[in-house]
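K.L.:
Prediction below, plus the sequence it came from.
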Amino acid sequence: MLWPAPFRGDKKVSARVVIPGSKSVTNRALILAAQAKSPSLLKRPLISRDTELMVAGLRAMGISIKETDWAWEITPAPLRGPAKVDVGNAGTVMRFLPPLSALAHGDISFDGDPRSYERPLGPVIAALEDLGIEIEHGGRYSLPMVVKSKGEIPGGALTIDASASSQFLSALLLIAPSTRDGIVATHKGGPLPSMPHIDMTVQMLRDFGAQVSVDKSANSWSVSAGALQGQDLVIEPDLSNAAPFLSIAMVCGGSITIADWPEVTTQPGDQLREILTAMGATISRGKDGLTITGGESIHGIDIDLHDVGELTPAIAALAALADSPSHLRGIGHLRLHETDRLAALTREVNSLGGNVVEDETSLHITPHGAMGKGLHGGTFHTYEDHRLATAGAVIGLVVPGVEIENVATTRKTLPDFPGLWQSLVL
């Protein structure tokens, strides 16, 4: 089904937006709360496909999660099998739940969407096998698979190559307090992507009472064995999901305010403040939240997005509407996300008349003129990738006739993107 992206042109906007909670924080909090010795209350969690898959997986293994108005109460219990877990196409679910399931008694089966079979999982499986966990995967080191859980993970020192996804490392650190001896994990391989997400994992472990030491010079993280304590948490808004909404002010003019933008956060999306300023916006803070005001035009940017790769589709959409070329570097790992994001962005922006050239680890975007000059309408395919859909919606603000294929994929991290978007731009 095609969704006509609302066209607004240069009609300025003035609005305040409440962004749903962070997927990254919500799913990490769920994993930690499931291991705690006392109940936890997660207030304003993200309710989306990815988090619902995580909740369903935890419930399948015996964790009680009670949903109330804008809160989840998690009551830990001994993990048990047999159980079947559907990971969908959620990276956090397919990588965080298997290590946790190794603490259960009984077989835990994992399966997911067809794309999940292609997404990298091998380093997590190999690390668990190094820790003595038996996993049936037919030698594929990918989904589908069965974790033959014995109720205990010995722990110890391990080496992992997390260059394809920081989630590999986070997955092991998150369950380290529940192992017998704790875990010392050392990364050996290419550059670690998305370091802010690893910092988020470390901070949240500490928030739940874990003892963590970090030696970034040695790419080593140590988490001691010990009891976690349940927490009463308010989940921050998802700052990466704020990117398309902030873009409205840059594309159409005027201002957008994001409510409850945290003063201090480990979320990679916080770097939008610096990135969008460099592209011509003005950013300010006030009692209502973080406000972005668009400039006369959008400026191209030469930037390494290795640590904030999830922002790439939004930045690429703005770059396609800029007044000068852009070079988005250090993002080769995005080829292994929900889809090959470099190939998909290149194909879809070019299908609308754009000029995007991809290489192994970067995108070169040369706009024909500011604010969509030279672009035309057409179908913008999403490849089951929520961030492709929102990128297409940004371009559609000033390019008439853009239709988003399968906009429903945005439910992965945004409960009702079409409704919220239309409320702001129509």
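P.N.:
Looks like it arrived, so ask away. Numbering: from 1, shown residues only.
K.L.:
Could you use CA atoms for every contact and neighbour count after this?
P.N.:
Will do.
K.L.:
which stretches of the protein form helices?
P.N.:
Taking DSSP state H as the criterion, the chain carries its helices at 23-35, 49-60, 91-101, 114-118, 122-130, 166-175, 195-207, 242-252, 272-278, 312-320, 341-351, 386-396, 417-425.
K.L.:
Determine which of the ones you listed approaches residue 66 most closely.
P.N.:
helix 49-60 (10.0 Å; Cα to Cα).
K.L.:
ok so, going back, need the helices of the chain in a markdown table (columns: mean neighbour count).
P.N.:
Converted to a markdown table, those look like this (neighbours: other Cα atoms under 10 Å):
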| stretch | mean neighbour count |
| --- | --- |
| helix 23-35 | 24 |
| helix 49-60 | 21 |
| helix 91-101 | 25 |
| helix 114-118 | 16 |
| helix 122-130 | 19 |
| helix 166-175 | 25 |
| helix 195-207 | 19 |
| helix 242-252 | 26 |
| helix 272-278 | 17 |
| helix 312-320 | 26 |
| helix 341-351 | 21 |
| helix 386-396 | 27 |
| helix 417-425 | 15 |
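K.L.:
could you dump the ones you listed to a markdown table with distance to residue 13?
P.N.:
Formatted as a markdown table, these follow (distance: least, Cα to Cα, whole Å):
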| stretch | distance to residue 13 |
| --- | --- |
| helix 23-35 | 27 |
| helix 49-60 | 30 |
| helix 91-101 | 34 |
| helix 114-118 | 38 |
| helix 122-130 | 45 |
| helix 166-175 | 37 |
| helix 195-207 | 31 |
| helix 242-252 | 6 |
| helix 272-278 | 17 |
| helix 312-320 | 17 |
| helix 341-351 | 24 |
| helix 386-396 | 14 |
| helix 417-425 | 7 |
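K.L.:
For residue 16, find the nearest of these.
P.N.:
helix 417-425 (8.8 Å).
K.L.:
between the closest one and helix 242-252, how many degrees?
P.N.:
30 degrees (axes from the mean of the first three to the mean of the last three Cα atoms, to 10 degrees).
K.L.:
Tell me what angle helix 417-425 forms with helix 386-396.
P.N.:
Orientation of helix 417-425 against helix 386-396 (the same axes, to 10 degrees) gives an angle of 30 degrees.
K.L.:
Check it against this one:
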Amino acid sequence: MPENKDKLIEALKRYFPERVFSKIERDPTKLKVEGERRWVTILFGDLSGFTALTEKLKGPEEIVTVINRYFSRMLEIVGKYGGDLDKLVGDAIMVLFGAPVAHRDDPLRAVSAALDMIKAVSELGSVDTPDGKVDINMSIGINTGEVVALNMGSDDRMEYTVMGDVVNTTSRLEGIANPGEVIISEPTYNEVKDEIECEKLEEVTLKGKKEPIQIYRALHYKVKEVEREEEFPFVDREEEKKFLLEYIEKVKKGKSGKISVYGSYGLGKSRVCKEIIKGIEGVRTIHVKGREFIPNIPYFAIREWIRDEYGESPPDSLSIFLREPEEESDLKKKVESRWSEYLKGVLNVSPLLIWIEDWEHLDPLTGELFTKMEEPERLLIIAESEEPIPEFTQFEIKPIEESQVRELSENILDYPVSEHLLKFLSEKSEGNLYSLKLLLGWMTENE
């Protein structure tokens, strides 16, 4: 009986938002019609082309298969950015950011999720039907403001949701978005404008509104100065280059190893690794990157690399990473076995370098996989992080020296740097490349 109860609970969790089920599980007797005011960002998304698709598919089973294919990917993205699914209605989705759990950057999380959704739908591609291909796309509206979050209904039947003008406006914004567009309100724009490139559109008067409102089209992430590596000269770090290149040469001859390249944010760890790796020959490289918003999705960094590398047709040995955890028993043990099998096949062809960027943002299972895996011959793992990684060979990236501050500054400013200015730049930046970039950027903008 307890086993059946556990199965029932797991089944019911699929039909309730996590926030609601947790409340029921804690104390079913306290679940009642109630409300609270919350500041949230709401995302409305709608699949365009779905109506035409349902007319061309043979039966309900095919329709369910197709829509689940799309929404399983959408929900993965929602989870990635810490959103909370409010409801699925037909081919539409409503997601909350800020309730029940609030983050300081909920608007940015919502817009980031929307851009990922648009990209994911495009990657999933068109659907084959007996009458030909049908293109599926998505339109999204996003708005930020105060809502009332409540259990709505009666004591016999209720639904947890949010209500208010913000919700209605979000729905209207989705309605005016073209397929493939993310339309955001001005309150949302004001919160994300430093991170997201947006296009200001003409004011619109939405249904139910007396006055027109300003709207924007979210386009993509802005390229930050720290990412514009081609605009900032590479510091010729001879010690770091010598150590890593010599180690790589040993790996080519049969050695193996794990190196922790560590140092404070902005010192140029990624740039050092990138510059060295792009110049080596005869070694295959796998680039795995930790993502800040998704520390708890099992093996996400590897899954992301697999999709980038192989699309929807990964080798059999890697397909296990793309399955949902509940689909496999003893998942961890099977993953380790298949990963070892894949690496063996690669190493039979060439030496292999696995470059792991932002180690601290890997989920625990991925970190454990790399930490505890065996070290076959001709395999090198270079992992960069802000703190040393235990059990790895430690190699610290240190602040740049004063002579390098002078060289970079004169290159950017295009005039000789005085001793007084050099002292100022060195002390204020503390040898941190990112801080130096900001200082030099400020100087060039205010000349």
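P.N.:
Arrived safely. This structure is a prediction, so every number in the text was calculated from the model and none was measured.
K.L.:
what's the TM-score for these two chains?
P.N.:
Superposed pair, TM-score by TM-score structural alignment, normalised by the length of structure 1: 0.26. Supporting alignment: 185 aligned residues with a Cα RMSD of 7.3 Å.
K.L.:
Relative to residue 303 of structure 1, which of the helices of structure 1 is closest?
P.N.:
Short answer: helix 272-278, nearest of these by Cα to Cα, at 8.6 Å.
K.L.:
elements contacting the closest one?
P.N.:
Packing partners of helix 272-278 of structure 1 (3 or more Cα pairs under 8 Å, 6 or more residues apart in numbering; DSSP states H and E): strand 282-286.
K.L.:
if I look at residue 17 of structure 1, how far off is residue 282 of structure 1?
P.N.:
According to Cα to Cα, to the nearest Å, residue 17 of structure 1 and residue 282 of structure 1 sit 17 Å apart.
K.L.:
hey, where'd the helices end up in the stretch 151-300 of structure 2?
P.N.:
Ranges of helices in the stretch 151-300 of structure 2, per DSSP state H, counting those that start in this stretch, are 165-176, 186-192, 238-252, 269-277, 300-310.
K.L.:
Next, format those helices as TSV and append mean neighbour count.
P.N.:
TSV is the format used below for those (neighbours: other Cα under 10 Å):
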stretch	mean neighbour count
helix 165-176	20
helix 186-192	19
helix 238-252	15
helix 269-277	17
helix 300-310	17
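K.L.:
Which among the ones you listed is found nearest to residue 13 of structure 2?
P.N.:
Closest among those, using Cα to Cα: helix 300-310, at 22.5 Å.
K.L.:
Buried by neighbour count: which residues of the next helix or strand after that closest one qualify?
P.N.:
Scanning forward in sequence from helix 300-310 of structure 2 by DSSP states H and E, the next helix or strand is helix 331-347. Applying a neighbour-count criterion of 16 or more other Cα atoms under 10 Å, the buried positions in helix 331-347 of structure 2 are 331, 335, 338, 339, 340, 347.
K.L.:
roughly how far apart are the first one and residue 355 of structure 2?
P.N.:
The one in question is residue 331 of structure 2. Taking Cα to Cα as the measure, residue 331 of structure 2 falls 24 Å from residue 355 of structure 2.
K.L.:
can you redo the helices of the stretch 151-300 of structure 2 as TSV with distance to residue 95 of structure 2?
P.N.:
Formatted as TSV, these follow (distance: least, Cα to Cα, whole Å):
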stretch	distance to residue 95 of structure 2
helix 165-176	11
helix 186-192	15
helix 238-252	46
helix 269-277	34
helix 300-310	21
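K.L.:
Show me the one of those that comes nearest residue 9 of structure 2.
P.N.:
For residue 9 of structure 2, the closest of the helices of the stretch 151-300 of structure 2 is helix 300-310, at 26.3 Å, according to Cα to Cα.
K.L.:
ok, back up a step: can you say which of the helices of structure 1 is nearest to residue 147 of structure 1?
P.N.:
Using Cα to Cα, these put helix 91-101 closest to residue 147 of structure 1, at 7.0 Å.
K.L.:
Just the residues contacting that closest one, thanks.
P.N.:
Residues from elsewhere that reach helix 91-101 of structure 1, judged by Cα atoms under 8 Å, 6 or more residues apart in numbering: 24, 27, 31, 50, 53-54, 57, 61, 79, 87, 108, 110, 116, 121, 124, 128, 147, 149, 167-168, 170-172, 174-175, 337.
K.L.:
Next, the angle from that helix to helix 23-35.
P.N.:
For helix 91-101 of structure 1 against helix 23-35, the angle by the same axes, to 10 degrees is 10 degrees.
K.L.:
I figured residue 326 of structure 1 was touching residue 315, is that so?
P.N.:
No. Assessed by Cα atoms under 8 Å, residue 326 of structure 1 is found out of contact with residue 315, at 9.5 Å.
K.L.:
just checking, residue 78 of structure 2 touches residue 115?
P.N.:
No. With contacts counted by Cα under 8 Å, residue 78 of structure 2 stays clear of residue 115, the gap being 11.4 Å.
K.L.:
When these two are compared, which one has more neighbours?
P.N.:
Comparing residue 78 of structure 2 with residue 115 by other Cα atoms under 10 Å, the one with more neighbours is residue 78, at 23 against 19.
K.L.:
and that one, what helix or strand is that in?
P.N.:
In the assignment (DSSP H and E), residue 78 of structure 2 maps to helix 60-80.
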